[in-house]
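**Student:** Provided below for reference: sequence and predicted model.
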Amino acid sequence: MKKNVLMNFLGKMADLISSKLKEQIKTYELELEKKKLETLVDNMDKAIVSIDVNGKIDKYNAKFREIFKLKEDVYNKNIFKILDFISEPSIDNFKRDKLCSFSYKKEGYTLKGIYNINKIVLKDDLKGYVIDFIDKKDAIKTYNKINKDYKITLENIIGESQEIKQVKKEALIASKSSSTVLITGESGTGKELFARAIHNHSKRSENPFVAVNCAAIPDNLLESELFGYEEGAFTGARKGGKLGMFELAHKGSIFLDEIGDMSLHLQSKLLRVLQEKELNKIGAKSNVFIDVRIIAATNKNLEDMIKKRTFREDLYYRLNVIPIKLPSLRERKSDIPLLIDYMVKEYSEKLNKSVSGVDNNVLDAMLSYKWPGNIRELQNLVEYSVNMSYSSIISLDVIPKKIRTIKHEEVIREDDSIRTLDELEKHEIIKALLKYKDYKKDKELAAKALGISRATLYRKLEKYNIVIK
């Protein structure tokens, strides 16, 4: 009897100890999960805060205190008093209040960005909100990093002609400087591509690259886009004001495309930015210091515009510190086979086609054409031809009529530049190598087609520094 009572007691004690151990394990696991979540939230790039329905702060991460320069603990404090730009979201108009821009100022420190509010709902009952904040400058930097153009370097720019090699050399030298660059050249020659490459080779590469097309934005809007404005600067001004492109590009580079289309009024404001390194925002009481590298571009003759008094001479000399002139496609025709080869592969993959190249007649026609639209026009034609092609090789009947019907006399009349014998030889070698590049004995076949020995071909490849990938 006593033995049974003892066994029963021991059994109950064992169950109690087991449940306590399970409880402790469960508590430890919950604390571990809590710690994991806290560490995860603290290591996020966004500033995050959690509040109850009355605005009382119950959770926040390290980034929240960092970007708002909050030295003391803000637990249990009201967010609407700490951040006066946030209004308590109304239940009826939650979508309207969900995403807003903000401007925060504290002891000379200014932060502008965007905040996003999300509801915390448990069993259809609203328990509070989670708010995340994004700094606009960080957003631009992040966009540049995920944008494929962010990776553009001078090595990525296709071309082996002497003309393009010289431009690449000048661009690399320019990237090591902080002086202003003026890129000139016809439309479609790749001015923005070179501007991005210069930025990506520079010490500013980890900071924003902001591109602005001065011709695409109406003059009355361009001023606020470039220089920004303060809250209440004019009727309809956004609450919190607006960061201008120059502020977004702080510590980075700003690319001013089609600078020749900028009005004289804005030219004078730009000149001040270049001279004083400070910005006069619309409606601002004081100027803002900025550190921005300016890369400008135009397809217009600015010197002619100076004579006609449509472009400021003093601004021209400020912009034209490092001039880079891009060659037109007709000035670098030996690069056309390489460009076609790259574009055919790119569009074939993009359009899910099995096109691998162009036949010799197509290549001859393309080399005879004058390309007024330059590389942009070549891209357009290759994309069209890949779309229309019904076989693996683009044939003459696929390409647009204006390209295939060009006459010999027109070629001589339209392209009066005379290429050297070395340039012609280099071009034919590249053409032969591209034709046989997918064959096992590509060099042997290319040499045979050119009427030279394989040893002579290798000497020519070394002489002209030709590399076919």
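**Tutor:** Arrived safely, thanks for sending.

**Student:** please count neighbours and contacts with C-alpha atoms only from this point.
**Tutor:** Noted.

**Student:** after the strand of greatest length in the chain, which helix or strand is next?
**Tutor:** Using DSSP state E, we find that the single longest strand of the chain is strand 109-122. The helix or strand immediately downstream of strand 109-122 is strand 125-135, counting by DSSP states H and E.

**Student:** now for that following strand, which elements pack on it?
**Tutor:** Packed against strand 125-135 by the contact rule (3 or more C-alpha pairs under 8 Å, 6 or more residues apart in numbering; DSSP states H and E) you find strand 47-52, strand 109-122.

**Student:** need the contact partners of that strand.
**Tutor:** Strand 125-135 is contacted from outside by 46-55, 64, 111-121, using C-alpha atoms under 8 Å, 6 or more residues apart in numbering.

**Student:** C-terminal to that strand, what's the next element?
**Tutor:** The element immediately downstream of strand 125-135 (helix or strand, assigned by DSSP H and E) is helix 136-146.

**Student:** what's the neighbour count on S103?
**Tutor:** By other C-alpha atoms under 10 Å, 19 other residues sit near S103.

**Student:** next up, the contacts around it.
**Tutor:** Contacts of S103 (C-alpha under 8 Å, 6+ apart): 85, 110-113, 240-241.

**Student:** in the helix or strand harbouring it, what counts as buried?
**Tutor:** Using DSSP H and E, S103 sits in strand 99-106. Residues of strand 99-106 classed as buried by neighbour count (16 or more other C-alpha atoms under 10 Å): 99-103.

**Student:** below is an additional structure, to be compared with the one above:
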Amino acid sequence: MNTLKDIPIAMLETILEEAIEWLVVVDKAGNIIYINRNYCHFLGVNREEVIGKHVSNVIENSRMHIVVKSGKEEIADLQYIKGNYMIANRIPIRSNGEVIGAFGTVFFRDAQEWMKMNSHVRSLFLKMQSYIQDIDSGVKYGLSDILAVSKSMNDLKEKVKMIAPSDISILICGESGTGKELFAHSIHQLSGRSHQPFVKVNCAAIPEHLLESELFGYEEGAFTGAKRGGKKGKFQLADGGTLFLDEIGDMPLNMQMKLLRALQEKEVEPIGSTKPISVDVRIIAATNRPLEKMMKEKRFREDLYYRISVVPFNIPPLRDRMEDLSVLCDYFIKKICKKAGKRISGIAKEVMNLFSRYQWPGNVRELENVIGASIHLSNGDMITMDSLPEHMREPSQFPLGEKKLKEILEETEKSLLMQSLKKYQNDKREAAKALGISKSTMYEKLKKYELS
């Protein structure tokens, strides 16, 4: 037995199944032509069903299809799968000098195994983790996290696959709670920048006088209180990757002009600096504001709008895709029960009927909050009318458009606190425990709503 040809087929199959713990092979189009049992078991998929599917639809954050196109191997690369960083190799397969596919292996199933191996590698990984946390670039979501059966949402998911590989700017529009950030994460993950930083800036959460330094950074001594050595801005931190400008409709006009210049020139000038710095970032912006109306009112610059909305992306509100309601409810019940240690088997029919009639001004985020509250207040194994927050039992008290989302959520929170205190006979510790919050948080909220 001198060559590979002399090895029995059964032995080769055993090697592929057992010797290489996780293995996947794709063809030139990025479709899976082989995946071993261990990998299928971890992913929770049926091998017969995934053969022939595009690898990005089966393996979270996969870059196998990118390796096929580039022809460049990726060795010991970090890949985020199911809540852990894995260490993976991706190798192009060539025949007569032409790339005809690629194979990928995962040789460490989580970062802990890797760190045990070598103290030097461990220190590098910890530095990388610290860097990721510093710039808030932990990309948590992929297309598989966007649960939907509706045509409108599945069309959007297909659109993500089409536009993600390019570098064009994208504007994601939708009401609060529709999942704009999930789509932003998914676009980055499926792009050629997926191994580079994903940096988020909430334009509404940063005070106007700080926004410039957050975006562009500053030099040492630029102003009173400036950090020694200066500070990099979000543009520099996102260099090579994606910058997600959330709530861009809330950006002040003077900052809109400075942002436009940075996008046009592809360079930023930190506060206190006289030298511009070149940056390479892809822009994904999101808003729940009517930007077209704001442009007419001169509250949003037209030139910036057309710069960031090369591809407009409109997410429908939950009330316009009620066929997704059941899928979302099942997912949130499992997710929250696992975290809370409770057993809820489903939702009573009358509650689902109520959910179907409700307008959901807070969209998917409000649905998750309502289900979470109901699970904590439930005494049985079903979500019933008695376990719903009070405002849900009388949904007519919140007609669409009469109250802002913040007001609705605050009234819901207040109602939930009152119900919890009543259920646990004013025992604040038990009520806090049931709601999954700390005792100090409970007291803060009681003070906020004058319930103490």
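**Tutor:** Structure's in. What do you need? A quick note: this is a predicted structure, and the numbers were derived from the prediction, not measured.

**Student:** quick one: TM-score?
**Tutor:** The TM-score (TM-score structural alignment, normalised by the length of structure 2) is 0.59; 285 aligned residues with a C-alpha RMSD of 2.5 Å.

**Student:** quick one on the thing from earlier: of the helices and strands packed on strand 125-135 of structure 1, which approaches T298 of structure 1 most closely?
**Tutor:** Closest approach to T298 of structure 1 among those (C-alpha to C-alpha): strand 109-122, 31.8 Å.

**Student:** can you tell me what part of structure 2 the closest one aligns to?
**Tutor:** Across structure 2, nothing matches strand 109-122 of structure 1 (TM-score structural alignment).

**Student:** same deal with stretch 349-360 of structure 1?
**Tutor:** Mapped onto structure 2 using TM-score structural alignment, stretch 349-360 of structure 1 spans residues 338-349.

**Student:** ok, back up a step: what packs against the longest strand of structure 1?
**Tutor:** The contact analysis (3+ C-alpha pairs under 8 Å, 6+ apart) places strand 109-122 of structure 1 against helix 94-98, strand 99-106, strand 125-135, helix 136-146.

**Student:** got the angle for it vs helix 136-146?
**Tutor:** Per axes from the mean of the first three to the mean of the last three C-alpha atoms, to 10 degrees, the angle that strand 109-122 of structure 1 makes with helix 136-146 is 80 degrees.

**Student:** alignment lookup: L381 of structure 1 to structure 2.
**Tutor:** Using TM-score structural alignment, L381 of structure 1 lines up with V370 in structure 2.

**Student:** buried sites along the strand or helix carrying its match?
**Tutor:** When elements are assigned from DSSP H and E, V370 of structure 2 belongs to helix 363-377. Within helix 363-377 of structure 2, the residues that count as buried by 16+ other C-alpha under 10 Å are 363-364, 366-377.

**Student:** quickly name whichever of the residues you listed is closest to E158 of structure 2.
**Tutor:** For the buried residues of helix 363-377 of structure 2, the nearest to E158 of structure 2 is V364 (20.2 Å; C-alpha to C-alpha).

**Student:** quick check, the closest one in contact with E175.
**Tutor:** No - with contacts defined as C-alpha atoms under 8 Å, V364 of structure 2 does not count as touching E175, sitting 10.1 Å away.

**Student:** quick revisit: what's next to the longest strand of structure 1, contact-wise?
**Tutor:** With C-alpha under 8 Å, 6+ apart, strand 109-122 of structure 1 has contacts from 67-68, 97-105, 126-137, 240, 243.

**Student:** could you dump the buried residues of helix 363-377 of structure 2 to JSON lines with distance to Q236 of structure 2?
**Tutor:** Output for the buried residues of helix 363-377 of structure 2, formatted as JSON lines (distance: C-alpha to C-alpha, whole Å):
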{"residue": "N363", "distance to Q236 of structure 2": "34"}
{"residue": "V364", "distance to Q236 of structure 2": "33"}
{"residue": "E366", "distance to Q236 of structure 2": "35"}
{"residue": "L367", "distance to Q236 of structure 2": "37"}
{"residue": "E368", "distance to Q236 of structure 2": "35"}
{"residue": "N369", "distance to Q236 of structure 2": "36"}
{"residue": "V370", "distance to Q236 of structure 2": "39"}
{"residue": "I371", "distance to Q236 of structure 2": "40"}
{"residue": "G372", "distance to Q236 of structure 2": "38"}
{"residue": "A373", "distance to Q236 of structure 2": "41"}
{"residue": "S374", "distance to Q236 of structure 2": "44"}
{"residue": "I375", "distance to Q236 of structure 2": "43"}
{"residue": "H376", "distance to Q236 of structure 2": "43"}
{"residue": "L377", "distance to Q236 of structure 2": "46"}
